[in-house]
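Student: Sequence and predicted structure are below.
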Amino acid sequence: MKEKTEKEKMLNGELYLAIDEELAQMQTKAAQLLYDFNFSQPHQVDWRKDIILNLFGKIGSNFVIRPPFYCDYGCHIWAGDNLYINYDCIILDCNKVYLGNNVLLAPKVQIYTASHPSDPQVRLTGRELAAPVTIGDNVWLGGGAIICPGISIGSNVTIGAGSVVTKNIPDNVVAVGNPCRVIKNV
């Protein structure tokens, strides 16, 4: 049986080496696209949209992403229609990030799929971990919200500004805080 590539390990949630040549090339490609996106002129809206179409794995219609925007690979981000990403957001897409339809990210939202082993000896090997993040339809993530690796957020959800989401959030709720917790059904 053929040994898995570091990319396959990364996407399978297994320990992987991020310094792998294939992954480094993918990151360089994304970094160049992001550089062009983030340093574009304000009137270059169509050009920025073309960059995002080349960066993301999939993106629906009617999207707005305000620079600066940052991600690791881009190709692991899958988004539905009517996506709005405000200024200074980060998506560490070392694993899949699924964004449903009508998702709104306020400024400085951070979505992390990447993590490091908690065992210090394993961490010294340079290996990392990544777990997918799924965000449903009609979700608003308030300013500065942080979504941790492996999290699922249901549909029709509001996450309050500054929240740190460490556990899954069900459909039809408002959730806030650090750690984020449900405060109201909608």
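Tutor: Arrived safely, thanks for sending.
Student: make it CA atoms for all contacts and neighbour counts henceforth
Tutor: Fine.
Student: How many residues are close by residue 121?
Tutor: Number of residues near residue 121 (other CA atoms under 10 Å) recorded here: 9.
Student: same question, residue 156
Tutor: Neighbour count for residue 156, taken as other CA under 10 Å: 20.
Student: What's the separation between the most centrally placed residue in the chain and residue 100?
Tutor: In the chain, the residue lying closest to the centroid (CA atoms, centre = their mean) is residue 91, at 3.2 Å. Plainly put, residue 91 is 15 Å away from residue 100 if you go by CA to CA, to the nearest Å.
Student: Equivalent analysis for residue 63, please.
Tutor: 12 Å.
Student: Name the residues contacting each of these two.
Tutor: residue 81 (CA atoms under 8 Å, 6 or more residues apart in numbering).
Student: Compare these two (neighbour count), which wins?
Tutor: Counting neighbours by other CA under 10 Å for residue 63 and for residue 100 shows that residue 100 has the greater number, 23 against 17.
Student: And that one, how far from residue 30?
Tutor: To residue 30, residue 100 is 22 Å away according to CA to CA.
Student: thinking again about what came up before, which of the helices or strands spans the residue nearest to the centre of the chain?
Tutor: Using DSSP states H and E, residue 91 falls within strand 89-92.
Student: in the chain, which helix has the most residues?
Tutor: Assignment by DSSP state H gives helix 21-38 as the longest helix of the chain.
Student: List the buried residues in it.
Tutor: Across helix 21-38, burial judged by 16 or more other CA atoms under 10 Å covers 23, 27, 29-31, 33-34, 37-38.
Student: Touching the strand holding residue 91 from outside, list them.
Tutor: For strand 89-92, contacts defined as CA under 8 Å, 6+ apart pick out 68-73, 105-114.
Student: so how far is the longest helix of the chain from its chain's centroid?
Tutor: Computed by CA atoms, centre = their mean, to the nearest Å, the separation of helix 21-38 from the middle of its chain amounts to 15 Å.
Student: buried residues in the helix or strand just after it?
Tutor: Along the chain past helix 21-38, the next helix or strand (assigned with DSSP H and E) turns out to be helix 45-55. By neighbour count with 16+ other CA under 10 Å, helix 45-55 contains the buried residues 48-49, 51-52, 55.
Student: got another, please set it beside the one above:
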Amino acid sequence: MKNKSLYQQCNTEISEQEKMKQGLWYDANNDADLLQQRELAEERCFCFNSTLPRDLKRKEEILKELLSNCGSEVTILAPFYTDYGYNCLIGDHSFINHNAYFMDGAPIHIGAWCFIGPNCGVYTAAHPLLAVERNKGLEKASPVTIGNNVWIGADVTILSGVTIGDGTVIGAKSVVTKDIPANVIAAGNPCRILRKITEQDSIQKDGEVK
């Protein structure tokens, strides 16, 4: 299937949603089923973002409808946006700060105990480079994986197909275009590894914590 031309991939008998799942080029903008799913997710995001902060019960109810693959004791601060919701797989105890946008045409896996700073964007979609093809509404989606215990700083952009390893820290305003291994500090545009995280980074070494 991967060796087929763009035209052949877009004219198979399988549904646009199935093409999306398989990582093929699919019609994201003109397919009735996908449009309906995104509209439903948008409405749920609107309800979540419009709910009073003190109404924690209602906010939790909306998130359960929107994010069916969300773990326990996850904190998400409004506003929050996602295209489908069901492709966001969020591990236990993770924290997602204000104004996150998860473009989840493909699965976005977020591990347990992750800290995600404000204005974080995770984008699984890619579009054709030729305008005549792009204007048809075609795109394809590749999954993003964020390991356990990862800290994503403020204003970080994570692009399609990227994997970030366990325990890694991504500096603020970074643009992550390629895989980042575990237990490193990485930052920049494009994001690059700066160094490994070691025991010398403990805040206890200077007697700051007793």
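Tutor: Yes, it's here. In this text the structure is predicted, and so the values were computed from the model without any measurement.
Student: TM-score, when you put one on top of the other?
Tutor: The TM-score (TM-score structural alignment, normalised by the length of structure 1) is 0.96; 185 aligned residues with a CA RMSD of 1.1 Å.
Student: Is it possible to get the buried residues of helix 45-55 of structure 1 out as CSV so that each row also shows distance to residue 2 of structure 1?
Tutor: Formatted as CSV, the buried residues of helix 45-55 of structure 1 follow (distance: CA to CA, whole Å):
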residue, distance to residue 2 of structure 1
48, 40
49, 39
51, 35
52, 34
55, 29
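Student: Quick check: of those residues, which lies closest to residue 4 of structure 1?
Tutor: Comparing the buried residues of helix 45-55 of structure 1 against residue 4 of structure 1 with CA to CA places residue 55 closest, at 24.6 Å.
Student: Grab the nearest non-local neighbour of residue 136 of structure 2.
Tutor: Distance criterion CA to CA, 6 or more residues apart in numbering; nearest residue to residue 136 of structure 2, sequence neighbours excluded, is residue 27 at 7.6 Å.
Student: which one in structure 1 is aligned with that neighbour?
Tutor: Aligned by TM-score structural alignment, residue 27 of structure 2 pairs with residue 17 of structure 1.
Student: wouldn't that match be in contact with residue 124 here?
Tutor: No - Residue 17 of structure 1 is beyond contact range of residue 124, at 11.5 Å (criterion: CA atoms under 8 Å).
Student: Tell me which of those two has more neighbours.
Tutor: When residue 17 of structure 1 is set against residue 124 and neighbours are counted by other CA under 10 Å, the residue ahead is residue 17, at 18 against 10.
Student: do you know how far the more buried one is from residue 6 of structure 1?
Tutor: Shown here: residue 17 of structure 1 relative to residue 6 of structure 1, a distance of 6 Å by CA to CA.
Student: Check residue 181 of structure 1 too.
Tutor: From residue 181 of structure 1 across to residue 6 of structure 1, the span is 35 Å (CA to CA).
Student: which bit of structure 2 covers stretch 107-125 of structure 1?
Tutor: Using TM-score structural alignment, stretch 107-125 of structure 1 pairs with 118-136 in structure 2.
Student: what comes into contact with that stretch?
Tutor: 27, 96-108, 138-144, 152-161.
Student: just the buried members of the residues you listed?
Tutor: Using 16+ other CA under 10 Å, the buried members of the contacts of stretch 118-136 of structure 2 are 27, 96-108, 138-144, 152-161.
Student: Which of those residues fall within strands?
Tutor: 27, 96, 100-103, 108, 138-141, 144, 152, 157-158 (DSSP state E).
Student: Return the member of those nearest to residue 70 of structure 2.
Tutor: Using CA to CA, residue 108 comes nearest to residue 70 of structure 2 of these, at 11.2 Å.
Student: Distance check, that closest one against residue 52 of structure 2.
Tutor: In terms of CA to CA, residue 108 of structure 2 sits 27 Å off from residue 52 of structure 2.
Student: What of residue 193 of structure 2?
Tutor: Distance, residue 193 of structure 2 to residue 52 of structure 2, by CA to CA: 40 Å.
Student: Give me the aligned partner of residue 72 of structure 2 over in structure 1.
Tutor: In structure 1, residue 72 of structure 2 lands on residue 61 (TM-score structural alignment).
Student: Would you agree that match is in contact with residue 82?
Tutor: Yes - Residue 61 of structure 1 is within contact range of residue 82, at 6.3 Å (criterion: CA under 8 Å).
Student: Against structure 2, what's the mean shift for the longest helix of structure 1, could you check?
Tutor: With mean CA distance after the TM-score superposition for structure 1, helix 21-38 of structure 1 departs from structure 2 by a mean of 0.7 Å once superposed.
Student: Would you mind pulling the contact partners of that helix?
Tutor: Here helix 21-38 of structure 1 makes contact (CA under 8 Å, 6+ apart) with 6-7, 18, 48, 51, 55, 67-74.
Student: what do you get if the cut-off is 10 Å, keeping everything else the same?
Tutor: Contacts with helix 21-38 of structure 1, where a contact means CA atoms under 10 Å, 6 or more residues apart in numbering, come from 5-7, 10, 17-19, 40, 44-45, 47-52, 54-56, 65-75, 88, 94.
Student: quick one: the nearest residue to residue 139 of structure 2 once chain neighbours are set aside from residue 149 of structure 2, how far?
Tutor: In space, and not counting its chain neighbours, residue 139 of structure 2 is closest to residue 127: 4.5 Å by CA to CA, 6+ apart. Separation of residue 127 of structure 2 from residue 149 of structure 2 (CA to CA) stands at 31 Å.
Student: When the two are compared, which one has more neighbours?
Tutor: Taking neighbours as other CA under 10 Å, residue 127 of structure 2 and residue 149 compare with residue 149 leading, 22 against 15.
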